[in-house]
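Novice: Attaching a predicted model along with its sequence, questions to come.
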Amino acid sequence: MMNFDINFQLMGYHFLQLGIAFVLSLPIALNREMKDNGAGLRTFPLVTIASCAFMLVGMDIYDAGGEARIMYAIITGMGFIGGGAIFKNEQGSKGTATAASLWNTGAIGISVAYGRYEIAIILSIVGFLILQFSDPFKAKDRPSALE
């Protein structure tokens, strides 16, 4: 017969960490949702909690070298997903802020998994502030580099 053992204390701790990761992704997710930039309230929290969960599992079953490989895979995967958010046309490119934000939320999840909440909080705040308040500084009507 199979032994099915659940550590409810550890489960509660991981639930708390995943909840923190989820909450810290919300300011960025809300900004992207309100600006209608493709990825939003579903994508950003899923990226954050999945990154956190991958690291939590990796920390539980691998040594430091295995953890590094998990982190490397998350970083690479975020680059791949972010690349899908970027669209290029005659006027230039669009979606780079969303792509970078996806990468940022992956870093939030990793930071929470390692208990580096100060880094996760800073990433959340700075990411939100950049997205929320940088629009007036973006160059509008600049000539395309393709012309």
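Specialist: Cool, got the structure. Keep in mind that what you see is a predicted model, and the values were worked out from it rather than measured. Residues are numbered from 1 along each chain as shown.

Novice: For the rest of this, base every contact and every neighbour count on C-alpha atoms.
Specialist: Fine.

Novice: tell me which element the residue nearest the centre of the chain falls in.
Specialist: Nearest residue to the geometric centre of the chain (Cα atoms, centre = their mean): residue 105, 1.9 Å. Using DSSP states H and E, the element containing residue 105 is helix 96-113.

Novice: For the helix or strand following that helix, name the packing helices and strands.
Specialist: Once helix 96-113 ends, the next helix or strand along the chain (criterion: DSSP H and E) is helix 117-133. Based on contacts counted as 3 or more Cα pairs under 8 Å, 6 or more residues apart in numbering; DSSP states H and E, the elements that helix 117-133 packs against are helix 8-34, helix 96-113.

Novice: next, the one to line up against it:
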Amino acid sequence: MIITEIEILLRLLLAAGLGALIGYERERHGQTAGLRTHMILAVGATLAMTLSINLALAFRPVSGGDPARLAAQVVSGIGFLGAGAILRYGTSIRGLTTATSLWTLAIVGLAVGAGQYLVGAFTTIFLLVILWLLDIVEKYLIHARMTIPLMVTGKEGMLNIDDLRSLLKHNKMEMSNLFVSKNLKKGTVTLRVMVTFSTEIPIEPLMQALSGLPGVHTYQLGEPTPQG
């Protein structure tokens, strides 16, 4: 039976509501793909599914239409949107969770479009539970760690790697990927390392300690965020 326009509108409203739940959670975590992106995605996937069903029913006597054909294209195409949500800053990668939530929400939209309301609603709630539960687990049970680049420039002969290694160890940080460069004209040396530490460790004490290293001229912790 062909889906009526009123029923399509109701399915779109439900999809928008489900998308808003996931989108709000992602936006609350500072993700660019937030409320609007998830809502639009869910609505678009739902419309694609309802259109696919109606077209298949309308043209079945002529072409033997397959409702899954358009839905499969939605699942395939969402990969491009998910890839756009993944960003890399140095060795840090952000957006993987958002990319997977976008993909899952597209499936939710297809389910709602196919009239599987309970399945779509349950999947959305289940996805929210996963996102919220993992927040709690990571905060209290797993000490999340991050790795960022550190560059220190100072006077050659005074600034040395042993002092930097001891400083990082004192601040409960691990050092790796050492790279050393020298400027013979200026008489300076630059130390580049990757620093790994728990997200619970504050950065301020490290910055103060770096300022007190013998021979230090400048230092940079992390990488500038790429602009538009």
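Specialist: Looks like it came in fine. This structure is a prediction, so every number in the text was calculated from the model and none was measured.

Novice: for structure 2, longest helix please?
Specialist: Ranked by number of residues, the top helix in structure 2 under DSSP state H is helix 35-63.

Novice: between it and helix 5-28, how many degrees?
Specialist: Calculated by axes from the mean of the first three to the mean of the last three Cα atoms, to 10 degrees, helix 35-63 of structure 2 forms an angle of 150 degrees with helix 5-28.

Novice: what comes up buried for helix 35-63 of structure 2?
Specialist: Neighbour-count burial for helix 35-63 of structure 2 flags 35-57 (criterion: 16 or more other Cα atoms under 10 Å).

Novice: swap in stretch 69-83 of structure 1?
Specialist: 70, 71, 74, 75, 78, 79, 82, 83.

Novice: Quick check: the fifth one vs residue 13 of structure 1, distance?
Specialist: Summarising the geometry, the distance separating residue 78 of structure 1 from residue 13 of structure 1, computed by Cα to Cα, to the nearest Å, is 25 Å.

Novice: Likewise for the first one?
Specialist: Here residue 70 of structure 1 is placed at a distance of 21 Å from residue 13 of structure 1 (Cα to Cα).

Novice: One more: residue 147 of structure 1?
Specialist: According to Cα to Cα, residue 147 of structure 1 stands 55 Å off from residue 13 of structure 1.

Novice: Looking at those two, which one has more neighbours?
Specialist: Legend: neighbour count by other Cα atoms under 10 Å for residue 147 of structure 1 and residue 13, higher for residue 13 (11 against 6).

Novice: if I line the two up, what does that one land on in structure 2?
Specialist: When structure 2 is aligned by TM-score structural alignment, residue 13 of structure 1 is paired with residue 7.

Novice: what's the closest non-adjacent residue to residue 27 of structure 2?
Specialist: Closest residue in space to residue 27 of structure 2, ignoring its immediate chain neighbours: residue 34 at 4.3 Å, by Cα to Cα, 6 or more residues apart in numbering.

Novice: I appreciate the help and will end here.
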